[in-house]
Every structure is written in C-alpha cells, then in structure tokens.
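Fold the following, please.
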Amino acid sequence: MKQIYLIDEHLSSKQNGVGTYVRHFARMFDGADYNVNILSFNAEVKELCISVQDGVYKYSIPYCAQGNFMKAGELICPLLSLYIEDKKDNVFFVNHSPCSDFMKAIRANFPKSKIVFTIHDQGWTSPLLGNSENLRKVLAHRKVNNIDNDTVRYVRNFCKEEKKMYQIADAVICLSHSTYQLLHEVYGASTNKLYYIPNCFIKNSNGLALSKKEARAKLYISEKEKILLFVGRPTKAKGIFELLKTFEQICATFKDIRLVVAGEVHSLGDFTKLTPTSSSHITYTGLLNPEQLNLWYAAADIGVLPSYTEQCSYTALEMLYNIGIVVSTDGWGLNEIFHNSQNAIVAQTTTINDAFTQELVKAIEIALTLDCESVRELQIKSKMTCDRFSDLKIHAHKYKQLVNRITNG
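As a prediction, this is how the structure comes out:
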C-alpha cells in the first residue's frame, strides 16, 4: 500500500489554484494500492485533529509559528512522526514555496520516505512579470533595464532557495512545458527527476449548470449588460492595473458594460484611482466559494485573464469551459493554453504598462464586437482545448507512474 501525504496550507488554499489542486488530488489515486492523506496546516482547529472522509485521511494542524509552518518543520515533523510510520512506500507531496528547511525536516524525520515538490509558481515570475529572458540575465549577472537592485537580489536569493528544494526532492512536477525546460536549462535540474503533468480540469466541478438568464436573475444583473469577468488575486503580475486602465477607456465607447473582479481585494483605493469615471460599472465581489463563482461564470459574456505569468491556470480552463470567450495574453505559461483567434483573443505582453494596456483595449474591443457565428466557433474550440486537460485517467496514470517509479527504484 502506497501512502500519499499531500501537504496543504488551509488559509491560502481557500483563494488560489492550490486549493483546487488539493480538491482534485485524491481522485488521482483511486484503487486499493494507494491511500491518500492530507496534512492541512494552519487549519481552523485548536489541536491536532485526524478525521476521515470518503477514504481520505485528513490531519488538521492548528495555526503555529505565526502561520509560517514552512519555517517550523523541526517542531512539526517530529510530532507527525508519532502518527505517521516512516516507510519506503510513503510519498510526501509538497505544494508551497519556499520550503527547503521544511523539506529537510521531512527528510530527517522520515528518511525512508520520498518527497515530491509540485511547482505552482516560482519566485521570479511576479517580480520579473514572467520574462524568462530577464531571469537568465539576472542569474548571469548581466544588466537588465528597468529592474532595480532590490529586485535583482530578491530573485537571485529566491532562485538559490528553489535550487535547494529541487535538489532535496526525489521528483519535481512541472505544470507547464516552459517551466520544465527552465528547470533543466537554468536551474540545472536533471530531467530524471522532472515530470511534466499539467493540472487536470474536472468538468462541471462547480455545481449545476445555469442559463445566463437564471444566473443574472440570482445576481440582480441586467440582461442588457456585457459582463467581463476577472477571477483571481488582483495583483500586478495578474495584470489588474492594466485591466482597470483598459476598462476606463472601454467604458467611453461601450455603455452597457460591467467589469466583475472576483477575488479578495486589498488595494481598493489604488484601484479606484485608475477608474475615476467607470467605477460605477465595476463590481468587486471579494473571495467567492465555488458555488458563488459558478453563478458569475454562467452570467459572464467574456472571461478576462490579463496575467503576465501563470503555470497551468485552473481559472484559464474554467473560463474556456464555462464562458468560451476569453481575452488573455501570451504571458509565461499562458501561451501554452491560449492561441490567438483559435481559442481566445490574445493580447501581447512583449511590452508592459501603457503599451500593454492598448493591446488589452484592442483585444477586448474585438471580443465585444464578435458576431454570433464567431462566438459559437470560439466556444466550440474553447471546449476542445479543455478536453486536452480533462482526461482523469491519463492524469491519474502519470501520478501513479511517478509514485511507483520513485518508491520502487
């Protein structure tokens, strides 16, 4: 029996793609040969609680070390060793970064067990806005225009930490081809321990399908309005500032239009400064549960994903499947999912700030003026794209193959 231990952080997973990954993970290991356990850190409990649901064991571990559990491995792992027997058939799946100290603690307390690290993001992607050429220059100590010294130091230090993590791990899962190549070429990771396994998109996982009319009635949204939907953490790397500046321009031409920002907002004052005349046409929903988000997917006309960088975005796949008309970018990782005029309207991110804003303006205007036939064609091709990521049997086979290889080797 292979014992799978998935390491999760309860608080952050409620608002990012790791949470979706965790919800889908157990389905990769069906059958009698695998037992899935979830180690949920910073859980909303006062003491360690162990429960089981649908055959999955969950270890709920209370808030500790001021929430930074990855720095408390020397304290936490000895505690876990009282409940988890160290065996060669154990595999710990680590999903949070940076965590080399935590991985060392796992190794010290469970020397027979194996460790798999999954790359949901890397430390360079946000500060360098997904520009991998700038990363290569930074690591080669070459000058990069418009990148300050603090950013350069941060990226170099984070990359050193990531190299340690990849060296400790018995296997590293990359969600995109681009990251797989980068790890081999730039981080010097051996391809023997690298695995390309993109996220698995499980269709209809957000609840019962609703018509656009039904969804809008529940949300008190007019049937006349065109709804643009942004889903995710509204940060610079996600392109939120360019999107808001774009919407301010778009509103001058298209009157019955609304931008919906679905995600937890911490800088509302900064956002409203960018939309002085269009703020009344913007809805900030805050953090939504899957059922609430499903309503907005059903109500939306266009999904907008203006990110500079992603790995393998669940939001991208959800928008393609549930909306079918998506405005996105050719940013890091996104260019493996979206192709202009084939399954999306793609804005170029080769230039940033005002130039990128104008690219987004053009892309959204195209999406807003598509005729009915073009809409249908894009929606069909969008669902075909989702099909490439939706075969649970193929994804499960890849995960089982990885586990069997590192435990039997």
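
contacts and neighbour counts: CA atoms only from here.
OK.

give me the number of residues near the residue lying closest to residue 276 once chain neighbours are set aside?
Nearest-residue entry for residue 276: residue 248, 7.7 Å, with adjacent residues in sequence omitted and distances by C-alpha to C-alpha, 6 or more residues apart in numbering. Using other C-alpha atoms under 10 Å, the number of residues around residue 248 comes to 20.

starting at the chain centroid, how far to the strand or helix carrying residue 248?
Under the criterion of DSSP states H and E, residue 248 resides in helix 240-250. Chain-centre distance of helix 240-250: 22 Å, with C-alpha atoms, centre = their mean, to the nearest Å.

ok, residues contacting it?
Identification of contacts with helix 240-250 by C-alpha atoms under 8 Å, 6 or more residues apart in numbering yields 234-235, 259, 271, 274-278, 306-307, 353-354, 356-358, 360-361, 365.

What's the first helix or strand after the strand of greatest length in the chain?
Counting residues, the longest strand found in the chain (DSSP state E) is strand 34-43. Moving toward the C-terminus from strand 34-43, the next helix or strand (DSSP H and E) is strand 49-53.

what comes up buried for the helix or strand harbouring residue 150?
Take DSSP H and E as the rule and residue 150 turns out to sit in helix 149-168. Across helix 149-168, burial judged by 16 or more other C-alpha atoms under 10 Å covers 152, 155-156, 158-159, 161-166, 168.

Could you do stretch 364-376 as well?
Buried positions in stretch 364-376, judged by neighbour count with 16+ other C-alpha under 10 Å: 364, 367-368.

can you pull out the helices in the stretch 301-409 of the chain?
For the stretch 301-409 of the chain, the helices defined by DSSP state H, counting those that start in this stretch cover 314-322, 354-368, 372-387, 392-408.

mind checking which of these is nearest residue 255?
Judged by C-alpha to C-alpha, the one of the helices of the stretch 301-409 of the chain that comes nearest to residue 255 is helix 354-368, at 11.7 Å.

what packs against the closest one?
Judged by 3 or more C-alpha pairs under 8 Å, 6 or more residues apart in numbering; DSSP states H and E, the packing partners of helix 354-368 are helix 240-250, strand 326-329, strand 345-347.

And this one, please, so the two structures can be compared:
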Amino acid sequence: MMHIFIFNNASRAANYGIGTYVRLLSDGLLGRSGVKVSFVDMFSDVKEYSIADDERGCRHYQVPALFSGMENEPYCRNVFYFLARHIKAEDDERLVFHFNYFQHKPLASLLKGQYFDCRIVFTVHYLGWCFELKGNKTRFRELIAEEYQPKDDKERGLLASVENEKEFLHLADEVIVLSKDTQQILAEGYGVSSDKMHLVYNGLGDGLCFDKDKNVGNGRIILFVGRLDEIKGLNYLIHAFRHIADKYADIRLVVAGDGDFQLYLSQCRDLQGRVSFLGKVSSSEVEDVYRSAYIGVMPSFHEQCSYTAIEMMRHKIPLIGTDTTGLAEMLDATPELRVSIDEDNMMDEEFTERLVSYLNLLLSDEDAYQRAADAVGKLYEARYKVSDMVHATCGVMESSWDRPDYTVSPDYLKHIDSRMIQLINQCPDIDTDFYGMGGIGVYLWKRVLDLCDRKEGDFQASLILEHLIYYMDWVQDVVGSSPLPVELWAMIRSMGQHGFYKTCVNALLVRQPGSDTLFQMPSDRVIIQNALKICNCKI
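The predicted model follows:
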C-alpha cells in the first residue's frame, strides 16, 4: 500500500494552477488500487489543528493560518509535531509526502528525518526568480554565476531564494517538472541530478471538448484568461487589440481573471464596448467562456505548464503565446504563433507588432485558422490528458523504491556536510553521544571515506578533513578521560587505522579504557538518518 500525503494550502495559488493540479491528481489517484490519499491543508480556514474526512473518505489534516501570514520555519515545525502524533506507518505501507510549495522545505526535512523510508516528491509549479525577473533566463544565469556579486538587497534576497529552492530540490527524492525548459534550468542552474527528475505534463480531461460549427454570429472573441499581473502581459494584448479593432468590426476582447482592474480599465477607455472584464470566473461558468472563444492569447513572460493553455487546446482554440520558459513547448504544434521575447533588449513596440501580425493571420486566413485549431487539438490528445498525468505521476512514486541501498538523495549530502561543519565552527554545548557530538564526527568521517573512493570528491573531502581536525580538538577538550560513546570510539579507531591526525587520535586512544575492544561503525543508513535528525534539531 502506498499512502500519499499531498500538501496544499488555501492561498491564491490554490485557486489557480496548483489547486487545479492537486484536485485533478488526487481524483485520479483515488481510482488506483493499492493507493491511499490524504491531504495536509496548510493555512486552512479552521481555528485549531483538526482532522476530518471528506465525502470520498480522504483524511484531511487541517492546519490554521498564522496571524503573520507567513509559512516560516516555526510554523512548519509546529505542523510537523502535529503530523508526527498522528501519522503511523504500517508495516506494509510506503509513505509519500508530495509537496508543491518551496516554503514547506523545513517541514519536508523534518518528515524525512522522522520517516526515513518515506519518499519526498516535489512538483515544480514555479520558480521564484521567474516572477522577479519576468522569466528572463539570461539575467538569471548572470545572477547565479560564481563570480557575480549582488548589487543590492533585492539581488541578495533573490539569490537567497534560489538557494532555498535549491536545497529543497536537492532534498527531494523525486522531482517532477512540468516542462523541458524547467528540466534544463534545474539541471544547469540548480544542480539537480537528472536521474531523479521526471517530466510529467499537466493534464486536463480525457477528450476534446469543442463545437464543430463554432457560432461566431455575435462576433469573434479574443480570449485572455489569467491573473491581471504584469507578468501575464495583458497590457501588450490590449495595445495589439487597439491596432486591429477598426480593421475587424466583429472582434471583441474578453478578459477573465482577477487582479488590478483599474490599471487595465484605464487602458481601454477608447475601446468602449469592445473589451469585457469578467473577473474571476466560477467553475460552472468557465466552460461557456472557452466555448465562445475564437482565438486565445497568452502574452506571458513566464509559465510552467498552463492549465489555461491546455483548456484552449482541448477546445481547439488557436493559441498565440510567447517563447518563454514552459509556454514555448506548449506551442510545439503551432510554432508560427510563438511571439519571441528578446531577453537582452525587450522592445515593447516590436513585441506588440508581433502580436498584431499573428492576430491578423488567424483573423484573415480561414485555412490558417483551421490548421492551427486542428494542430492544438492533436497536441492536447497526445500530451495533456489527465489520465496520462496521473499514470506518470503514480509511476514516479512507485519506482522511487527501486533504487538499491537508497538512503537520501546524493544531491543533499553536501547540505548535510555544511550543517555539520557549521556546528563544528560553533562548538555548541551538546552531549558527546551519537545524537550529538559523536554523530557529527561519525557522519563526516564516513563521508570522507566514501568521497576518497571517487576522484570527483577530492575538494569536498579536503574541506571535511580540515574541519575534522578542528572537530578532534573539540572532542579532546570536551571528553578528557571520560569514556567515549561506542560510535565515536569506532570512528577514532578508524581514523587511527587511516593515519589521520595522529597526535590527537593516538592521545585519545591511549587514555581510553578498553582500547583493545573492537567496535563497528554504524551502517550508512543509521549514520545518515541520525545526521538528518541532528540537522533538524534547533541547537
């Protein structure tokens, strides 16, 4: 039995793409044998921690919102204590913790330490820098370059956000990406191993949904669906529409989504009667909106795998979009409708002119329109059906247990190294036992032995060895003639056999009682699980 805990929250994003993803994925998983689904609802509209079952029999662990409005480390730690009291893995149960938000990283780390055999699965719905940099990958690469020095607090904050994202992605046992573009970014910019990344496109419905004879008697509707945010590029579409409004008397622009209406209403004063703002459209009304559309436009600067684009494909609505991030490959069937974004020198007028050109093509050439409509419909059926998404996601989770002798993602070991080195530099007042000073040294010494077997680990091994010298001085100062814990004793014996820091190591060996007793180092599994718990401990 695979028990999947899906982490979600009640934020604005939950009402858009991530919320749709969670709902469709969970509905599909519930229909599979050998799978149990529970939810951890962060920022729920409840006054206290509670547990409730829904009409489908799914358990919901409901967590109230913070007054501060931030899902910070203390909040995640409290959620962990709540879950740890109630989640008990049965002997035949495999636990999967499926995360969708980067701010939940502290919670994922605590759960991995507590349920060591679990799998942490993370689906990448967004990358924080994409919002700040409007999806500009060229600028992103400049910022993360090793030699780059941030110029201000904004850039420092952006780099700190990238590091936080990187740590979560390294911790995750499996990473699901929604586009090839993101897969490449994570490999090159975040150092995520390719063997744990899985491309699974978002899915919606299991068949086309369109009118063969679309009624355009009331005019042809150009449709925009999305948040009224700058990154969605609505202002460019309004300018483009103004250029063609007089040429095509039957066209109207319909905008569905909420946000800063006043900003865009002011841009439409000279287009009265030709532009309609619907606000946020309910699920019962959204079908009519898509059925009435003639052309869809997404002039976005950043998308992962947009459900809006999938809805348009499913309804065979020709889509004009950009070549940014994940949206570019959603236009694989109609590359002639991709609007190029010049990341080095974005010219607003040129961008608008390209939108005008592609709108003219679809509005004036019926054959081109029909080819585009057929092409997006075929791409939907080949790539974006919900059954394919559910099947692939479940396969990622099930196959995660196929790796022999697996403990944690190798990507994450350097993060554990850094935390252990940090503790050595701090020399906190902690016990010498395995869940303390002993565990720090045993983990780092084991890492050195493993890294020395691999040439690419030379630098990291040298870094750890340097700090193990400081560590042994710390041990000598603290322990004195007191008996050593067996794990620490086994480590020092191993150091002696390898000729490491002979002066200190031999001094400890000589004054320890039972120096001829042989103790075995703990297993890799025990060492790493203990190290995770030390990392998670507030010292």
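
so what number do they get for TM-score?
Comparison of the two superposed chains (TM-score structural alignment, normalised by the length of structure 1) gives a TM-score of 0.87, and 395 aligned residues with a C-alpha RMSD of 2.8 Å.

now the helices of the stretch 301-409 of structure 1 as JSON lines including distance to residue 222 of structure 1?
Output for the helices of the stretch 301-409 of structure 1, formatted as JSON lines (distance: least, C-alpha to C-alpha, whole Å):
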{"stretch": "helix 314-322", "distance to residue 222 of structure 1": "19"}
{"stretch": "helix 354-368", "distance to residue 222 of structure 1": "17"}
{"stretch": "helix 372-387", "distance to residue 222 of structure 1": "20"}
{"stretch": "helix 392-408", "distance to residue 222 of structure 1": "38"}
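
Of those helices, which is nearest residue 134 of structure 1?
helix 354-368 (17.8 Å).

What is the corresponding segment of structure 2 for the closest one?
Under TM-score structural alignment, helix 354-368 of structure 1 corresponds to residues 349-363 of structure 2.

mean per-residue distance, that stretch to structure 1?
Superposing on structure 1 and averaging over aligned pairs (mean C-alpha distance after the TM-score superposition for structure 1), stretch 349-363 of structure 2 comes out at 1.8 Å.

For the stretch 101-250 of structure 1, which segments count as strands?
Secondary structure of the stretch 101-250 of structure 1 (DSSP state E, counting those that start in this stretch): strands at 114-119, 171-174, 194-196, 226-231.

Name the surrounding residues that touch the helix holding residue 150 of structure 1.
With contact meaning C-alpha under 8 Å, 6+ apart, helix 149-168 of structure 1 is reached by 97-100, 103-104, 115, 117, 122-124, 127, 135, 138-139, 172, 187, 189.

What lies in contact with stretch 327-343 of structure 2?
Where contact means C-alpha under 8 Å, 6+ apart, the residues beyond stretch 327-343 of structure 2 that reach it are 136-139, 179-180, 299, 302-306, 309, 319-324, 351, 354-355, 358, 372, 375-376, 379.

aligned partner of residue 292 of structure 1 in structure 2?
Checking TM-score structural alignment: residue 292 of structure 1 goes with residue 285.

ok, residue 268 of structure 1 - how many residues close by?
9.

circling back to that earlier point, could you dump the strands of the stretch 101-250 of structure 1 into CSV with mean neighbour count added?
Below are the strands of the stretch 101-250 of structure 1 laid out as CSV (neighbours: other C-alpha atoms under 10 Å):
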stretch, mean neighbour count
strand 114-119, 23
strand 171-174, 25
strand 194-196, 19
strand 226-231, 24
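
can I get the ones you listed in a markdown table with distance to residue 6 of structure 1?
Shown next, in a markdown table, are those (distance: least, C-alpha to C-alpha, whole Å):
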| stretch | distance to residue 6 of structure 1 |
| --- | --- |
| strand 114-119 | 9 |
| strand 171-174 | 13 |
| strand 194-196 | 17 |
| strand 226-231 | 26 |
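
Quick one, which of those strands gets closest to residue 397 of structure 1.
Nearest of the strands of the stretch 101-250 of structure 1 (C-alpha to C-alpha): strand 194-196, 12.6 Å.

That closest one corresponds to what range in structure 2?
Aligned by TM-score structural alignment, strand 194-196 of structure 1 falls on residues 197-199 of structure 2.

hmm, which of the contacts of helix 240-250 of structure 1 are the buried ones?
Buried among the contacts of helix 240-250 of structure 1 by 16+ other C-alpha under 10 Å: 234, 259, 271, 274-275, 278, 306-307, 356-358, 360-361.

Name the SS class of residue 476 of structure 2, please.
Under the three-state scheme (DSSP: H, G, I helix; E, B strand; the rest coil), residue 476 of structure 2 adopts helix.

Quick one: residues contacting it.
Residue 476 of structure 2 makes contact with 504, 508 under the criterion C-alpha under 8 Å, 6+ apart.

Identify the residue of structure 2 aligned to residue 261 of structure 1.
In structure 2, residue 261 of structure 1 lands on residue 255 (TM-score structural alignment).

Figure out how far the helix or strand containing its match is from the centre of its chain.
Element membership for residue 255 of structure 2, per DSSP H and E: strand 251-256. Computed by C-alpha atoms, centre = their mean, the chain-centroid distance of strand 251-256 of structure 2 equals 33 Å.

ok, average deviation of that strand from structure 1?
Strand 251-256 of structure 2 sits 1.5 Å off on average (mean C-alpha distance after the TM-score superposition for structure 1).

Next secondary structure after that strand?
Where DSSP H and E defines the elements, the next helix or strand beyond strand 251-256 of structure 2 is helix 261-265.
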